[in-house]
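Asker: How does the following fold in three dimensions:
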Amino acid sequence: MTVVREALREAAARLAPVSETPRLDAEVLMAEALGLTREAMLLGRLDSDAPEGFGALVERRLAHEPVAYIIGRQEFWSLDLKVGPGVLVPRSESETLIEAAQSWFGNEAPETILDLGTGPGTLLLAALSEWPDARGLGIDASEEALAYARGNAEALGLAERAEFRIGNWVEGLSGTFDLILCNPPYLDSEDDIMADVRDFEPHLALFGDAQGLGPYREIVPRLAPFIAKGGGAAIELGKGQMDNVDKICRAEGFETRRWRDLLGIERCLFIHI
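Answerer: Coordinates of the predicted model:
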């Protein structure tokens, strides 16, 4: 019988051609098969027999299925979010938007939050966990994504402060919000992206037009009436898009602040009047 330590080594070698993080993927899948946290597995189960179900999980990853879909969840801002086919997998670089908002509000706190393109509730639920007196609204064009968002809000004890609606950005909305969060589809339709993303994640949440700038040209000119006095909007960008999106925002009369993610990529534009 193969022990966990050996099974991890073999799986990581097999996954290397299809993953940028083959060892991590193998460890996460093994922990899932064992029904343990990754930390508990690494600390106490490396010499245990590898579970039979591990091989099937590895095969799914070899077919490029995202690890988050295989295990059914993804961590974001220390929250455990349920995800699956039809919903965009939360990514750590999106945490830059929450960091930018924290810097803007400082010791104050937003009371009302709007998340445009909320997906599984990623940014809205992270913000509500950060500011416990805030209430928020998440908008998405996908009912499938909104079902995940509502389930995540319930599981995290945030359902009373989070509302989710089907919609097209700010169309049909009224009122103002202290903080607007937005992660639009910004990939160029011609981009060469990993099969994990291209073949599994929803294209509606991924691709803009050529250069990926179309959603910004659609959204930014409509934002000002929805930003409360003293508030602002944190908008996620793709690599290399900062200068173009900054011009779009400044043409609409916004002041802008640029934020980099942990890899040094200009990832978030915080805009305000």
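Asker: contacts and neighbour counts: CA atoms only from here.
Answerer: OK.
Asker: since we're on residue 247, how many residues are nearby?
Answerer: 13 (other C-alpha atoms under 10 Å).
Asker: tell me the SS of it?
Answerer: For residue 247, the assignment made with DSSP: H, G, I helix; E, B strand; the rest coil gives helix.
Asker: Against residue 255, how distant is it?
Answerer: To residue 255, residue 247 is 10 Å away according to C-alpha to C-alpha, to the nearest Å.
Asker: Now show me the structure for the sequence below, then we'll compare the two:
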Amino acid sequence: MRIIPGLKDGASIEEAVRLVAQMFKLAGIDEALVDARALIGYALKLSRAQLLSHADRILEAREINAISALAARRLKHEPVSRILGHREFWDLEIYVSPDVLVPRPETETVVEAALDIVLRSGMRLEKLRILDIGTGSGALLLALLQELPNAVGIGSDVSEAAIAVARGNAERNDLARRVHFVVCNIADGLAGPFELVVSNPPYIPHGEIATLMPEVRDYDPNLALDGGTDGLDAYRAIARDAPRILAPRSHLIVELGMGQESAVAALFQQSGLTVSPARADLAGIPRALVGQKTIP
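Answerer: Alright, predicted model coming up:
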């Protein structure tokens, strides 16, 4: 397999990195060099430091074939995290499958907002009950459990396959004893109350899915993307359940899509929640909306 021009027998690791990165750049792939290093390191079972220290090592034919196979997948815009099968999220190693979203950096904004509330309330060591609606890979819930040593959590999802991935991630990160995963829609059948509810729900308007980057459109599960005609279907369902599942003075924190803050805030206010301005992500986009149940 020779899909990278110039990558042939006798090439060094340094040459392979340069040629693959060049091909990625020509294909319009962002962070071409970062991706090239990640995939070549994976193919050769070398860390980034080892890639640099062994830069002049000559590659064997089988190694070139392995690198070419991985590069071919990336050139089809398959995300690196899906090729590798895992991604780091909040210092956790989160494994993914085609049935779940790859956890993204902006979702860490929800973790930050939740921890800020808990820490300001002096409740870090309390036995909090946390619910993660639409848990997917479990990344959001597991990050919170890692930071809150006495908390316990429930993750809900309509997808049995996603729940299986989440359970596996809980076990790998030694958090399985404090978490339970349930196949259900939103919070159906869950009694509560919970002191903290979080969610990264589907929020892409149905008609916009076809316009998404191929890394998202072609590889993320549609079930985790499609938020209905206006992108707000999941938020409406969460808002309906919020008064029932939230404990008094507890908080609901959801990830937002771009431009959705006012619409979601209105839904939460209609359900009796007090809403605070959304916390922005690193790009300055309002990303984590907080609602509090202030009336018993």
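Asker: sorry, back to before: what residues are shared contacts of residue 247 and residue 255 of the first structure?
Answerer: Residues touching both residue 247 of the first structure and residue 255 (C-alpha atoms under 8 Å, 6 or more residues apart in numbering): there are none.
Asker: all helices of the stretch 151-273 of the first structure, in order?
Answerer: 195-198, 214-219, 242-251 (DSSP state H, counting those that start in this stretch).
Asker: Give me the distance from the shortest one to the chain's centre.
Answerer: Spelled out, that is helix 195-198 of the first structure. 15 Å (C-alpha atoms, centre = their mean, to the nearest Å).
Asker: Quick check, central residue of the second structure?
Answerer: residue 103 (1.4 Å; C-alpha atoms, centre = their mean).
Asker: Surely that one is within a strand?
Answerer: No: counting by three-state DSSP, residue 103 of the second structure is not found in a strand; it is coil.
Asker: Quick one: map it onto the first structure.
Answerer: When the first structure is aligned by TM-score structural alignment, the residue opposite residue 103 of the second structure is residue 90.
Asker: Against residue 66 of the first structure, how distant is its match?
Answerer: 11 Å.
Asker: what sits against residue 131 of the second structure?
Answerer: 141, 153-156, 194, 196-198.
Asker: corresponding residue for it in the first structure?
Answerer: Aligned partner of residue 131 of the second structure by TM-score structural alignment: residue 114.
Asker: Please report the number of neighbouring residues for the counterpart of residue 151 of the first structure in the second structure.
Answerer: Aligned counterpart of residue 151 of the first structure in the second structure: residue 168 (TM-score structural alignment). Residue 168 of the second structure has 18 neighbouring residues, counting by other C-alpha under 10 Å.
Asker: Residue 242 of the first structure contacts residue 266, correct?
Answerer: Yes: using C-alpha atoms under 8 Å, residue 242 of the first structure is in contact with residue 266, at 6.4 Å.
Asker: Strands of the first structure, start to end?
Answerer: Remark: strands assigned in the first structure by DSSP state E are 73-76, 79-82, 112-116, 135-140, 162-166, 177-182, 227-236, 255-260, 266-272.
Asker: Now find how far off-centre the longest one is within its chain.
Answerer: The reference is to strand 227-236 of the first structure. 19 Å.
Asker: before we move on, the earlier item: turn the strands of the first structure into JSON lines, including distance to residue 40 of the first structure.
Answerer: Below are the strands of the first structure laid out as JSON lines (distance: least, C-alpha to C-alpha, whole Å):
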{"stretch": "strand 73-76", "distance to residue 40 of the first structure": "17"}
{"stretch": "strand 79-82", "distance to residue 40 of the first structure": "17"}
{"stretch": "strand 112-116", "distance to residue 40 of the first structure": "35"}
{"stretch": "strand 135-140", "distance to residue 40 of the first structure": "35"}
{"stretch": "strand 162-166", "distance to residue 40 of the first structure": "33"}
{"stretch": "strand 177-182", "distance to residue 40 of the first structure": "35"}
{"stretch": "strand 227-236", "distance to residue 40 of the first structure": "34"}
{"stretch": "strand 255-260", "distance to residue 40 of the first structure": "33"}
{"stretch": "strand 266-272", "distance to residue 40 of the first structure": "34"}
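Asker: Quick one: closest of those strands to residue 94 of the first structure.
Answerer: strand 227-236 (6.9 Å; C-alpha to C-alpha).
Asker: which bit of the second structure covers the closest one?
Answerer: Counting by TM-score structural alignment, strand 227-236 of the first structure corresponds to residues 246-255.
Asker: can you check stretch 245-254 of the first structure too?
Answerer: Aligning stretch 245-254 of the first structure against the second structure (TM-score structural alignment) gives residues 264-273.
Asker: ok, now stretch 162-176 of the first structure?
Answerer: Residue span in the second structure matched to stretch 162-176 of the first structure, by TM-score structural alignment: 179-193.
Asker: tell me which residues of the matching stretch are tucked away?
Answerer: 179-187, 193 (16 or more other C-alpha atoms under 10 Å).
Asker: go on, stretch 272-287 of the second structure?
Answerer: 272-275, 278-281, 285-287.
Asker: As JSON lines, the residues you listed with distance to residue 84 of the second structure would be great.
Answerer: JSON lines is the format used below for these (distance: C-alpha to C-alpha, whole Å):
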{"residue": "272", "distance to residue 84 of the second structure": "44"}
{"residue": "273", "distance to residue 84 of the second structure": "41"}
{"residue": "274", "distance to residue 84 of the second structure": "42"}
{"residue": "275", "distance to residue 84 of the second structure": "39"}
{"residue": "278", "distance to residue 84 of the second structure": "33"}
{"residue": "279", "distance to residue 84 of the second structure": "31"}
{"residue": "280", "distance to residue 84 of the second structure": "29"}
{"residue": "281", "distance to residue 84 of the second structure": "26"}
{"residue": "285", "distance to residue 84 of the second structure": "29"}
{"residue": "286", "distance to residue 84 of the second structure": "30"}
{"residue": "287", "distance to residue 84 of the second structure": "27"}
